[in-house]
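Asks: below is the structure, and that's it, no one-letter string:
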């Protein structure tokens, strides 16, 4: 197993990748994961950056013409309007983009595919990362978390995360996660 996020400090249980978000209204989810490799002979180094970093990133895909979407896929318009839309069937879009409506719960279609507006889209700025729980209060929203210039396997680093829902709406990306935490470009070396 390479360097990744785990749910336990012993690094025996991989964290779900990507982490799925459910909100019942405005608020925040806070949790702790562990980053590392269970193998003491592995060393992680940055490929071109000065630091090894965990970076909040968008996974939300743009709408595409003449594409088959599956029930639950979440997308956004080619020119973002700040909303995310979920596919309601297993069907192919047409050549023309839907007339996207900005009201939460509104529907639109293209070809034989119907989409529903899920509300404001999740964004990397919804995530704060820190090496301590107290650090979440001062962590910059959407900023990368620096982990060092080299990491030795066999020990884990606690990573605290806060995901904030600024919208008062119930929101979920459970069917097709829209944001994730990615590792910047790194190299894993094995020592004897």
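Replies: Alright, I've got the coordinates. Note that the structure is a prediction, hence the values are computed from the model and not measured.

Asks: C-alpha only now, for contacts and for neighbours.
Replies: Fine.

Asks: endpoints of stretch 159-170, how far apart?
Replies: Length of stretch 159-170, first residue to last, Cα to Cα, to the nearest Å: 26 Å.

Asks: next: stretch 43-58.
Replies: For stretch 43-58, by Cα to Cα, the gap between its terminal residues amounts to 28 Å.

Asks: next one: it to chain centre, how far?
Replies: Averaging C-alpha positions (Cα atoms, centre = their mean, to the nearest Å) puts stretch 43-58 16 Å from its chain's average.

Asks: structure two is appended below for comparative analysis:
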């Protein structure tokens, strides 16, 4: 396996950071970044440090595209809200009128979408190398993991996700936010 996020310090279970909220709230968790292969080395490709940062994964609406039930999208010109496909099908050439009130929906071609609420954003995620550091971390900013990482060692990554919306929200079917590193290269060494 390559360097990635794990749910456990022994790096045996890959992390799944899909989120659910029953309204406003804060969710704190700890993940572990590393490789369970001790001969792997991770280095930044062009930057001085390996950086782990929150990223948006929300896809924009596209014409003449097939959407599956539960796909989450935002309008091609974001309006601050996200929409779930509730009737799968192919969109037409015209984008639907995007409703922002609860229960509002729009159709394009044979696909139908219903508003989920305010959009998830990467700035809702704070990262730190310590639990205490989450209090002063800035949402959306990355953390430096080092100039080189050796496999076999896990780095604890503390994550705080804030939901400012009163809407019931989850991204179990189609992740809206994620974590990614800057450009890196993995090599192996003789251990």
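Replies: Looks like it came in fine. This one's a predicted model, so the numbers in the text were calculated from it and none came from an experiment.

Asks: quick check: closest non-adjacent residue to the aligned partner of residue 181 of the second structure in the first structure.
Replies: Structural correspondence for residue 181 of the second structure with respect to the first structure (TM-score structural alignment): residue 183. Nearest residue to residue 183 of the first structure in three dimensions, chain neighbours excluded: residue 54, at 4.8 Å (Cα to Cα, 6 or more residues apart in numbering).

Asks: run a quick neighbour tally on that neighbour.
Replies: When neighbours are defined as other Cα atoms under 10 Å, residue 54 of the first structure has 21 of them.

Asks: next one: the one 3 residues further on
Replies: Close neighbours of residue 57 of the first structure, defined as other Cα under 10 Å, add up to 19.

Asks: so residue 152 of the first structure makes contact with residue 38?
Replies: No: the pair residue 152 of the first structure / residue 38 is not scored as a contact, 9.6 Å apart, by Cα atoms under 8 Å.

Asks: how about the residue nearest in space to the middle of the second structure, nearest residue that isn't a chain neighbour?
Replies: By Cα atoms, centre = their mean, the second structure has its centre lying nearest to residue 178, at 1.7 Å. Spatially, and ignoring its direct neighbours in sequence, residue 178 of the second structure is nearest to residue 55 (5.2 Å; Cα to Cα, 6+ apart).

Asks: and that neighbour? What does it align with in the first structure?
Replies: By TM-score structural alignment, residue 55 of the second structure lines up with residue 57.

Asks: so after the helix or strand harbouring its match, what's the next helix or strand?
Replies: Taking DSSP states H and E as the criterion, residue 57 of the first structure maps to strand 52-58. Scanning forward in sequence from strand 52-58 of the first structure by DSSP H and E, the next helix or strand is strand 61-62.

Asks: neighbouring contacts of stretch 147-160 of the second structure?
Replies: Residues outside stretch 147-160 of the second structure that contact it (Cα atoms under 8 Å, 6 or more residues apart in numbering): 3, 9-11, 26-44, 48-50, 125-131, 134, 145.

Asks: narrow the residues you listed to those in strands?
Replies: Counted as lying in strands by DSSP state E, out of those, are 26-34, 40-44, 50, 125-128, 145.

Asks: buried subset of the residues you listed, written for PyMOL?
Replies: The buried subset of those, as determined by 16 or more other Cα atoms under 10 Å, is captured in PyMOL by this line:
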select buried, resi 30+31+32+33+34+40+41+42+43+44+50+125+126+127+128+145
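
Asks: residue 16 of the first structure and residue 2 of the first structure, how far apart?
Replies: From residue 16 of the first structure over to residue 2 of the first structure (counting by Cα to Cα), the distance is 15 Å.

Asks: so for the two, which sits in the more crowded spot?
Replies: residue 2 (13 against 10).

Asks: residues contacting residue 47 of the first structure?
Replies: Shown in contact with residue 47 of the first structure (Cα under 8 Å, 6+ apart): 185-187.

Asks: could you flag which of these are buried?
Replies: Judged by 16+ other Cα under 10 Å, buried ones among these: residue 186.

Asks: which of the contacts of residue 47 of the first structure show up in the second structure as well?
Replies: Checking these against the second structure (both residues aligned by TM-score structural alignment, their matches' Cα atoms under 8 Å), the contacts still present are 185-187.

Asks: all the helices of the first structure, residue numbers only.
Replies: With helices called from DSSP state H, the first structure shows none.
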